[in-house]
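Q: Next comes the sequence, and after it the predicted model I'd like to discuss.
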Amino acid sequence: MSGICDGRVVAVTGAGRGLGRAHALAFAAEGARVVVNDLGVGLDGAPGAESPAEAVVAEIRAAGGEAVVHDGDIATTDGAACLVHTALEAYGRFDTLVSNAGFLRDRMLVNLDEDDWDAVIRVHLKGHFLPLRHAAAHWRAEAKAGRLPQARIVHTSSGAGLLGSVGQGNYSAAKAGIVGLTLVAAAELARYGVQVNAVAPAARTRMTERAFAQAMAAPATGFDAMAPENVSPLVVWLGSAASAGVTGRVFEAEGGRITVMEGWRPGPTADKGTRWTPAEAGERARELLAAAEGPGAVYGAS
C-alpha cells in the first residue's frame, strides 16, 4: 500500500466500528501503519463481549497493510500512555493521533443524573485530553532532541458541540469542550511541530441511529451521503504531512460536503466608556442583538 501517509504511524481511538473503523481503514489504504484502539463497549459504554479492534486489524492485514490492536481505556492515564507506547514499540515511531472514541447516554437535562453526565464527559473529553497529553509529551521530547516531528492530532467534535442538541446536554458539553481543547493545543504545541484540528462529522453510526432516523438508510443506488467512509478522506489528509500549515481549525464533514467552521468572533459592540445602568445595558443589548446574526438552530429544537 502507498499513499499520502506512507511511513506514518497512526493511532485511532474508538476504531472498532463506525467512523473510527472507516478512518483506520482509510489511513491504512494510504500507507499508514495503524494502531487500532477499541474497548468493545456498547453504545452506552457498558462492557461488550467482543473485540471489534481485532476484526479491523485483520481487515487491514488482509488488504496488505500493517496494524496492531490496542484495547486499553484511553480515558485513563495508563491506557493513554500505553497507546503511545504501543505505537513506538510496534513501529518505532508515532506521527498521528486521531481521537474518536465515545458513547452516548442521552437524557433531557431534568432527567440527566450525575453518573450519566460523568461517564459521557469522561469518555469524550477526558478521552481526548489524556491521549493528547501523552502524545504531546513524546513529540516535545523529540523536538527538544533536535528531531522536530511533523505530528498531527485530529479530534472529533460534533454539530451537537457547535450548536447544541436537545436531549444531549452531556454530549454537547463534551463536544464543545473538545473544540476548546483543540484551539489551546494548536497554540501550545505548534513549537514542537504538532498540528491540531477537529472535525464535526455527520454519518451513519451506532451513535447517530436515533438522532438521524429518517436519513439513516443507505440508498439502493447512487451516492450514500451518510456513509462514515465519506468523512475519512478529510481526516486522513489532516493526519498527513500534506496538511502542513493547517492547525487550530474545525471542519464539518458530511457526504461530499466539507465546511470550515467559523467560531465565536466579536459581533456588534458598544462601549459607553463607563459603567452602564441595568436599564441602559438591557436597551443597548437589544440594539446589538437586532444588528447581530442569529444563532444556528439547536438540533432537535421545535
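A: Great, that's in hand. Numbers count the residues shown, from 1 in each chain.
Q: CA only for contacts and neighbour counts going forward, please
A: Noted.
Q: List the contacts of the residue nearest to residue 150 when sequence neighbours are not counted.
A: In space, and not counting its chain neighbours, residue 150 is closest to residue 193: 5.5 Å by CA to CA, 6 or more residues apart in numbering. By CA atoms under 8 Å, 6 or more residues apart in numbering, the contact set of residue 193 is 139, 143, 148-151.
Q: Need the residues that contact the longest helix anywhere in the chain.
A: Scanning the chain for the helix with the most residues, using DSSP state H, yields helix 169-189. Applying CA under 8 Å, 6+ apart, the contact partners of helix 169-189 are 104-109, 116-117, 120-121, 124-125, 128-129, 136, 155-158, 160-162, 164-165, 194-198, 247-250.
Q: mind redoing it with 6 Å?
A: 117, 121, 125, 157-158, 160-161, 164, 195-196, 247-248 (CA atoms under 6 Å, 6 or more residues apart in numbering).
Q: quick one: the helices in this structure?
A: Under DSSP H, the chain gives helices at 18-29, 52-62, 77-91, 114-121, 127-144, 159-163, 169-189, 232-238, 278-291.
Q: Need the residues that contact the last one.
A: Right, the one you point to is helix 278-291. Under CA under 6 Å, 6+ apart, the answer for helix 278-291 is residue 268.
Q: Now for residue 247: which residues touch it?
A: Residue 247 neighbours (CA under 6 Å, 6+ apart): 186, 195-197.
Q: same check, this time on residue 36
A: Per CA under 6 Å, 6+ apart, neighbours of residue 36: 12, 15, 53, 69-70.
Q: which one among the residues you listed gets closest to residue 277?
A: Nearest to residue 277, judged by CA to CA, of these is residue 12 at 52.7 Å.
Q: how close does the residue nearest to the closest one when sequence neighbours are not counted sit to residue 47?
A: Spatial nearest neighbour of residue 12, chain neighbours left out: residue 98 (4.7 Å); criterion: CA to CA, 6+ apart. Taking CA to CA, to the nearest Å as the measure, residue 98 falls 22 Å from residue 47.
Q: what about versus this one:
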Amino acid sequence: MCEGSVVIVTGAARGLGRAHALEFARQGAKVVVNDIGVALDGTGGDDQPAHRVAEEIRALGGRAVVHGADVADWAQARDLVACAVETFGRLDALVNNAGFVRDRMFVNLSEQEWDDVVRVHLKGHAATLRHAAEHWRGRAKAGEQVRARVVNTTSGAGLLGSVGQTNYAAAKAGIAALTVNTAAELGRYGITVNAIAPSARTRMTEQVFADAMARPDDGAFDAMSPENVSPLVVWLASPEAGDVTGRVFDVQGGCITVANGWSWGPSQDATRRWRPDEIGPAIRDLLARAPAPEPVYGA
C-alpha cells in the first residue's frame, strides 16, 4: 500500500509506534524510527529499543534509519525531517505518536507535570508537523504535485476528558484542534492531516486500565493489541487516502468510529442585549433541547 513511500514515525520504539513502523515496512515504506527511549514518565533515555525496531524492519527486507530527536525541540524536529530527506531522498508521511504521561488529580498537579506532558504531546506534534509542512510547501511551490500525509495521535481523553489526566487530556484535545486547523490550512499544498484516538495496550495504558487491557489467554482476538490500530494509520498515510482530511477516528480492537467534534447546537437569539434575569430560563431551555454530553472517562 505504501510501496516506495518514506515515513517518519515518532515514539516508534515501543507499543503503538513500533506496531506502526513494522506495518509500514510490511507495506513497502522506508521508515525513520524516531524515539529517545525515555521511561513512561519521560525520564531517562535509551536508544537501543529504537535500534531493535530498525533491525526488525531490516529483517523484513525493509529499510530503516534511527533518529533520536526530541520531537518537542523545534530544531531537533527540523533535523528529524531533514534526516528523512537526506537519507531516503524524500518524505511522504509523518505519524506523530510520541508521548508519555504524568497522571495526577488536578488539585495535586505540579507546574512541571503540566508543562512536561503538554510539551511532549502538543508541542511534539506541532514541531514535527511545522517542519514537515514547510518541506512539502516548498516542493509544492517548486511545481511538484505533493501527496503528503500526516497522522496525529489524540485520545479519548482529549475528546471526552479523563479523570486524573487533566494535563494529558488538555494536550490531546489540543492535538485534535491542531489536526482540523492544519488540515484546513495545508490542503492547498497537497497535504492531508488526520488523527486517531486509539485504545490499545501500551506502557501508558497498562497501569491505568489493567483489567481491560489484559491479554486473552484462550487464543481469542486480542482487542487491545497495538497492532489493531496500525492498519488504519497505514491507510491514512497511503496515496489512497488523498480525499480524507481533517477527521478524527476512534479505533478500538476491530471497531473504527468517526469522532465528531464540537458543533453548534440549539440557540436562542433575543435580537437585543440579554437581561441577567432572562439568562437562566433561556439556558435551561437550550440545555433541555441539546443532547447530553458524553461522560468523562472515570467519572
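A: All right, it came through fine. This one's a predicted model, so the numbers in the text were calculated from it and none came from an experiment.
Q: by how many degrees do the longest helix of the first structure and helix 114-121 diverge?
A: 40 degrees (axes from the mean of the first three to the mean of the last three CA atoms, to 10 degrees).
Q: Just checking the distance from helix 169-189 of the first structure to the centre of its chain.
A: Mean C-alpha position of helix 169-189 of the first structure versus that of the full chain (CA atoms, centre = their mean, to the nearest Å) differs by 9 Å.
Q: ok, now stretch 64-77 of the first structure?
A: That offset, for stretch 64-77 of the first structure, works out to 16 Å (CA atoms, centre = their mean).
Q: Stretch 258-266 of the second structure too?
A: The chain centre lies 20 Å from the centre of stretch 258-266 of the second structure; the measure is CA atoms, centre = their mean.
Q: That one aligns to what range in the first structure?
A: Per the alignment by TM-score structural alignment, stretch 258-266 of the second structure matches residues 260-268 in the first structure.
Q: now what about the matching stretch, what contacts it?
A: By CA under 6 Å, 6+ apart, stretch 260-268 of the first structure touches 250-251, 288.
Q: Would you format the residues you listed as CSV with neighbour count included?
A: Shown next, in CSV, are the contacts of stretch 260-268 of the first structure (neighbours: other CA atoms under 10 Å):
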residue, neighbour count
250, 25
251, 20
288, 15
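Q: which one of these sits closest to residue 228 of the first structure?
A: Once CA to CA is applied, the member of the contacts of stretch 260-268 of the first structure that ends up nearest residue 228 of the first structure is residue 251, at 15.1 Å.
Q: correct me, but the closest one touches residue 259?
A: Yes - contact status for residue 251 of the first structure versus residue 259: in contact at 5.4 Å, counting by CA atoms under 6 Å.
Q: Which position in the second structure pairs with residue 87 of the first structure?
A: So, by TM-score structural alignment, residue 87 of the first structure is matched to residue 84.
Q: quick revisit: can you add distance to residue 41 of the first structure and give the helices of the first structure back as TSV?
A: Output for these, formatted as TSV (distance: least, CA to CA, whole Å):
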stretch	distance to residue 41 of the first structure
helix 18-29	13
helix 52-62	9
helix 77-91	15
helix 114-121	13
helix 127-144	14
helix 159-163	22
helix 169-189	17
helix 232-238	22
helix 278-291	45
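Q: for those helices, which one ends up most surrounded?
A: helix 18-29 (a mean of 25; mean count of other CA atoms under 10 Å).
Q: Where in the second structure does it align, residue-wise?
A: Counting by TM-score structural alignment, helix 18-29 of the first structure corresponds to residues 15-26.
Q: repeat for stretch 193-202 of the first structure
A: Against the second structure, stretch 193-202 of the first structure falls on residues 190-199 (TM-score structural alignment).
Q: What of stretch 67-75 of the first structure?
A: Using TM-score structural alignment, stretch 67-75 of the first structure pairs with 64-72 in the second structure.
Q: Residue 98 of the second structure maps to what in the first structure?
A: So, by TM-score structural alignment, residue 98 of the second structure is matched to residue 101.
Q: my read: its match touches residue 12, true?
A: No - taking contacts as CA under 6 Å, residue 101 of the first structure lies outside contact range of residue 12: 8.4 Å.
Q: The longest strand along the first structure vs helix 169-189, what angle?
A: Scanning the first structure for the strand with the most residues, using DSSP state E, yields strand 194-202. Interaxial angle of strand 194-202 of the first structure relative to helix 169-189 (the same axes, to 10 degrees): 160 degrees.
Q: mean shift between strand 194-202 of the first structure and the second structure?
A: For strand 194-202 of the first structure, the mean deviation from the second structure after alignment is 0.3 Å (mean CA distance after the TM-score superposition for the first structure).
Q: Excluding chain neighbours, give the residue nearest to residue 201 of the first structure in space.
A: residue 253 (4.8 Å).
Q: Tell me how many other residues crowd the one you found.
A: For residue 253 of the first structure, the neighbour count with other CA atoms under 10 Å is 24.
Q: what about it, distance to residue 233 of the first structure?
A: 10 Å.
Q: Equivalent analysis for residue 184 of the first structure, please.
A: For residue 184 of the first structure relative to residue 233 of the first structure (CA to CA), the value is 25 Å.
Q: What lines up with residue 126 of the second structure in the first structure?
A: So, by TM-score structural alignment, residue 126 of the second structure is matched to residue 129.
Q: should've said residue 221 of the second structure
A: Checking TM-score structural alignment: residue 221 of the second structure goes with residue 223.
Q: What are the neighbouring residues in contact with that match?
A: Contacts of residue 223 of the first structure (CA under 6 Å, 6+ apart): none.
Q: Could you do residue 153 of the first structure as well?
A: Contacts of residue 153 of the first structure by CA under 6 Å, 6+ apart are 96-98, 196.
Q: now do 10 Å
A: Each residue near residue 153 of the first structure by CA atoms under 10 Å, 6 or more residues apart in numbering is listed here: 10-11, 95-99, 131-132, 135-136, 182, 185-186, 194-198, 235, 238-240, 247.
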